[in-house]
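Colleague: Here is a sequence with its predicted model. Questions after.
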Amino acid sequence: MSDRLQALSDAGVSIWLDDLSRERIETGNLTDLVKDRSVVGVTTNPAIFASALAEGERYAEQVARLAADGADVDRAVFELTTTDVRDACDLLADVAARTDASDGKVSIEVSPEMAHDSDATIAEAQLLWDTVDRHNVMIKIPATEGGIPAITEVLGRGISVNVTLIFGLDRYRQVMDAYLAGMEKAKDAGHDLAQIHSVASFFVSRVDSEIDKRLDEIGGDATGLKGKAAVANARLAYQAYEEVFGGDRFAALAAAGARPQRPLWASTGVKNPDYPDTLYVSDLVVEGTVNTMPEKTLEAFADHGEVTGDAVRPHYDDAQRTMDALRDAGVDYDDVIAVLEEEGVQKFVDSWKELQATVRDQLDKAAQR
């Protein structure tokens, strides 16, 4: 057991692995990470599945069955990915039981090609929920304009949701409002609110990547602000979280059994090698959050990460000063967020197409055998 990761967990941060493959499940790797690395959840996305399918040989048997059955690419992708997620849910069932279902979660995303289509997102979220058929699965829905109403509707049906691709504070407030509206709808429908779970995946490193690029273009003293925006932005998101979930509207839901929608720090692998490789973990330690990490970041923190208490709430004023300084330097925050959201959806679409191409190739080869 890593003492550093245990300290992170003891500080109130749930450690989730941002990766999944059949290799991890069948070799016992994921089990070992739960036992030795304090991992209590898993997130996936199209890029993760594309990599797993391209590199793993453990899918061959299922691909062969699907090919023999005449499955098309979309059906094959659906069945391959939901199988992995179902198996991971089973593997993490004990964690879910031990944590009163707060953790032990495995997330699977609706097709990113539906990111701007509310009705299609709702339909696929329901299908994924029914197909995986595990209490500890979470359906990932992007926080696009089309995704916001879908979040409310899906939660209202009693389905647990991981809201993904959140970059900006205004959108985050819309996400929290969608959560509250969804839980109110679920209450009216007679669902047990205690059984509905949600996290809001607030992306971190990409904010620095985009803003640092703009600061380099501005030049001069502005470059002294590089590497500060992402953490400041996330800290202000937690401030907004405390405001919303400390308010009367949520209090009424909590009285009926509802749980808060926890902030989840996503995109926490450091992209700039000049920055500490544990930056987006150590500087965002605060109770009641999730940090989903690629294994490289997980191992880095296990080796040399530091937990020095609450790294978020004492720094609200500093975070606001950083964002004000960025504005004064000429960084257009709203434009940054719009660019990141558009790029985020497109990256997932590209990965989805890569996943489809990989599966298509494997189906073709299986059919020729």
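Modeller: Looks like it arrived, so ask away. Numbering: from 1, shown residues only.
Colleague: going forward, measure contacts between C-alpha atoms and count neighbours the same way
Modeller: Will do.
Colleague: which residue sits closest to residue 101, ignoring its sequence neighbours?
Modeller: With sequence-adjacent residues excluded and distances taken as Cα to Cα, 6 or more residues apart in numbering, residue 101 is closest to residue 136, at 7.1 Å.
Colleague: Same question for residue 233.
Modeller: Take residue 233 and drop its neighbours on the chain: the residue closest to it by Cα to Cα, 6+ apart is residue 319, 7.0 Å away.
Colleague: so where do the helices sit in the stretch 201-350 of the chain?
Modeller: 205-218, 229-245, 248-255, 279-282, 295-304, 316-329, 333-368 (DSSP state H, counting those that start in this stretch).
Colleague: Alongside the first one, take a look at this:
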Amino acid sequence: MTENNDRLAALSAAGVAVWLDDLSRDRINTGNLDGMRRQQSVVGVTTNPSIFANALAKGEAYAGQLADLATRKVTVDEAARSLTTFDVRAACDVLRPAFDASNGVDGRVSIEVDPRLAFDTAATVAEAKALWWAVDRENLFIKIPATVEGLPAISAVLAEGISVNVTLIFGLDRYKDVMDAFFTGLEAAKANGHDLSKIESVASFFVSRVDTEIDKRLDKLGSPEALALRGKAGVANARLAYQAYEEAFGTPRWQALADAGARPQRPLWASTGVKNPDYSDVLYVEELVAPGIVNTMPEATMRAFEDHGETRGDTITANYAESREVLDALAAIGVEYDDVIAVLEREGVEKFEVSWNELLATITSEMDKVG
């Protein structure tokens, strides 16, 4: 193992599960993903519509399957499901050793429900069940966005014994709602006779997008007080999310589920690629280390941490008061937290819808060439 790989191993030893926020058929076919599992401490993969749209737009790895789909004259929606579930199923198989080694905690691959369904509870549940059936791997996660309509869908899907990655969480109140939905889902799963120890969940709390939106507002204010707060909100918000996690999973309600075999819904730091070049490119890794979390990284962020990242132990739990002070300071100068969160959730769903439509357009175009 090289010195660079030692950096990721140290991060893992501190309690952070290292996941890759990317997937393509080339990664699977070339052995790249398996190499990252074996050599770089990667124990999970997350996908989203943007990742699939990008993968399909590059290379020839999908040409054969696209030709077959065109010959069969399937709909574009069916083609999208076939293409994406194929990749995710194969990635689940690549990561199966990590799944076995962690007793089912890691080795997980996430696939997202069609983002156009984000505000339709019943359709989200139906699509989640269809994806779970189509991929047919126990180390799968179904990604469901944490919209108001997504919350009951999360509970309903967990109640079926299906493991869930809750995505697009930006705000602390919504995160608390997500944990409540997790508890509700597990309670129903128990009542339905499911083995709770087989149901896993993560809650994907987005980080860098919070700084991007708040920094934009701070730049507009332009005062010294405002500019001094740039780049601080994302980390502070995530640290307070971990505080909420510790509180929720220290309750009698959780203890009753744990006694029945349930495992906690881990916080997952998403959107950890640093978007502002003025900030450290490993900011959202180094400053968000604590036991029992996941950090899903774009490859560039992972490579940066391999090169110069430092693991300094727990960088979260001693900083709750300081983090609260950051949010209080933002409120004092007129940055409205609730409005920021509402904008980010709306834009998050919209961006995934745009990417999904781009994916469908690319599939249509490629199938037309054959047909």
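Modeller: Received the coordinates, thanks. Nothing here was measured: the structure is a model prediction, and the numbers come from that model.
Colleague: Give me the TM-score for this pair.
Modeller: Scored against TM-score structural alignment, normalised by the length of the first structure, the superposed chains reach a TM-score of 0.99; 367 aligned residues with a Cα RMSD of 0.5 Å.
Colleague: Tell me who's in contact with the residue nearest to residue 233 of the first structure.
Modeller: Counting by Cα atoms under 8 Å, 6 or more residues apart in numbering, residue 319 of the first structure makes contact with 231-233, 235-236.
Colleague: again with residue 337 of the second structure
Modeller: Residues in contact with residue 337 of the second structure (Cα under 8 Å, 6+ apart) are 327, 330-331.
Colleague: mind checking what it lines up with in the first structure?
Modeller: Residue 337 of the second structure maps onto residue 333 in the first structure when the alignment is built from TM-score structural alignment.
Colleague: any idea how far that match is from residue 324 of the first structure?
Modeller: Separation of residue 333 of the first structure from residue 324 of the first structure (Cα to Cα, to the nearest Å): 10 Å.
Colleague: which stretch of helix or strand covers the residue mapped onto residue 34 of the first structure from the second structure?
Modeller: Under the alignment defined by TM-score structural alignment, residue 34 of the first structure is paired with residue 37 of the second structure. Following DSSP states H and E, one finds residue 37 of the second structure within helix 32-39.
Colleague: where exactly do the strands run in the stretch 1-150 of the first structure?
Modeller: With DSSP state E, counting those that start in this stretch, the ranges of strands along the stretch 1-150 of the first structure come out as 13-17, 39-42, 105-109, 137-142.
Colleague: State the span of the second structure onto which the last one is aligned.
Modeller: Translated: strand 137-142 of the first structure. The aligned range for strand 137-142 of the first structure is 140-145, by TM-score structural alignment.
Colleague: With the first structure overlaid, how far apart is the matching stretch on average?
Modeller: Taking mean Cα distance after the TM-score superposition for the first structure, the mean distance separating stretch 140-145 of the second structure from the aligned residues in the first structure is 0.2 Å.
Colleague: What's the match for residue 126 of the second structure in the first structure?
Modeller: Using TM-score structural alignment, the equivalent of residue 126 of the second structure in the first structure is residue 123.
Colleague: that older thread, for the strands of the stretch 1-150 of the first structure, state which one has the densest average packing.
Modeller: Scoring the strands of the stretch 1-150 of the first structure by mean neighbour count under mean count of other Cα atoms under 10 Å gives strand 137-142 as the most buried, with a mean of 28.
Colleague: how near is the counterpart of residue 220 of the second structure in the first structure to residue 331 of the first structure?
Modeller: Counting by TM-score structural alignment, residue 220 of the second structure lines up with residue 217 in the first structure. Going from residue 217 of the first structure to residue 331 of the first structure by Cα to Cα gives 10 Å.
Colleague: Which one of these two is surrounded by more residues?
Modeller: Neighbour count, other Cα atoms under 10 Å: between residue 217 of the first structure and residue 331, residue 331 has more, with 19 against 11.
Colleague: which residues does the more buried one contact?
Modeller: By Cα under 8 Å, 6+ apart, residue 331 of the first structure lies in contact with 211, 214-215.
Colleague: Check these for burial and list the buried ones.
Modeller: If you count burial by 16 or more other Cα atoms under 10 Å, the buried members of these come out as 211, 214-215.
Colleague: Specify which member of those is nearest to residue 51 of the first structure.
Modeller: The closest of those to residue 51 of the first structure turns out to be residue 211 (Cα to Cα; 28.1 Å).
Colleague: and that closest one, what does it touch?
Modeller: By Cα under 8 Å, 6+ apart, the contact set of residue 211 of the first structure is 226, 229, 331, 336.
Colleague: need the residues you listed in TSV with distance to residue 52 of the first structure, can you?
Modeller: Below are the contacts of residue 211 of the first structure laid out as TSV (distance: Cα to Cα, whole Å):
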residue	distance to residue 52 of the first structure
226	34
229	32
331	38
336	31
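Colleague: Out of those residues, flag the one nearest to residue 77 of the first structure.
Modeller: For the contacts of residue 211 of the first structure, the closest approach to residue 77 of the first structure (Cα to Cα) belongs to residue 336, at 32.8 Å.
Colleague: my guess is the match of residue 34 of the first structure meets residue 43, correct?
Modeller: Yes - the pair residue 37 of the second structure / residue 43 is scored as a contact, 6.1 Å apart, by Cα atoms under 8 Å.
Colleague: Mutual contacts of these two, please.
Modeller: Both residue 37 of the second structure and residue 43 are in contact with 95, 98, where contact means Cα under 8 Å, 6+ apart.
Colleague: Flag every buried residue along stretch 290-305 of the second structure.
Modeller: For stretch 290-305 of the second structure, a neighbour-count test (16+ other Cα under 10 Å) marks 290-291, 293-298, 301-303, 305 as buried.
Colleague: Over to stretch 310-319 of the first structure?
Modeller: Quick answer for stretch 310-319 of the first structure (16+ other Cα under 10 Å): 310-313, 316, 319.
Colleague: counterpart of it in the second structure, which residues?
Modeller: The aligned range for stretch 310-319 of the first structure in the second structure is 314-323, by TM-score structural alignment.
Colleague: Perfect, that will be all.
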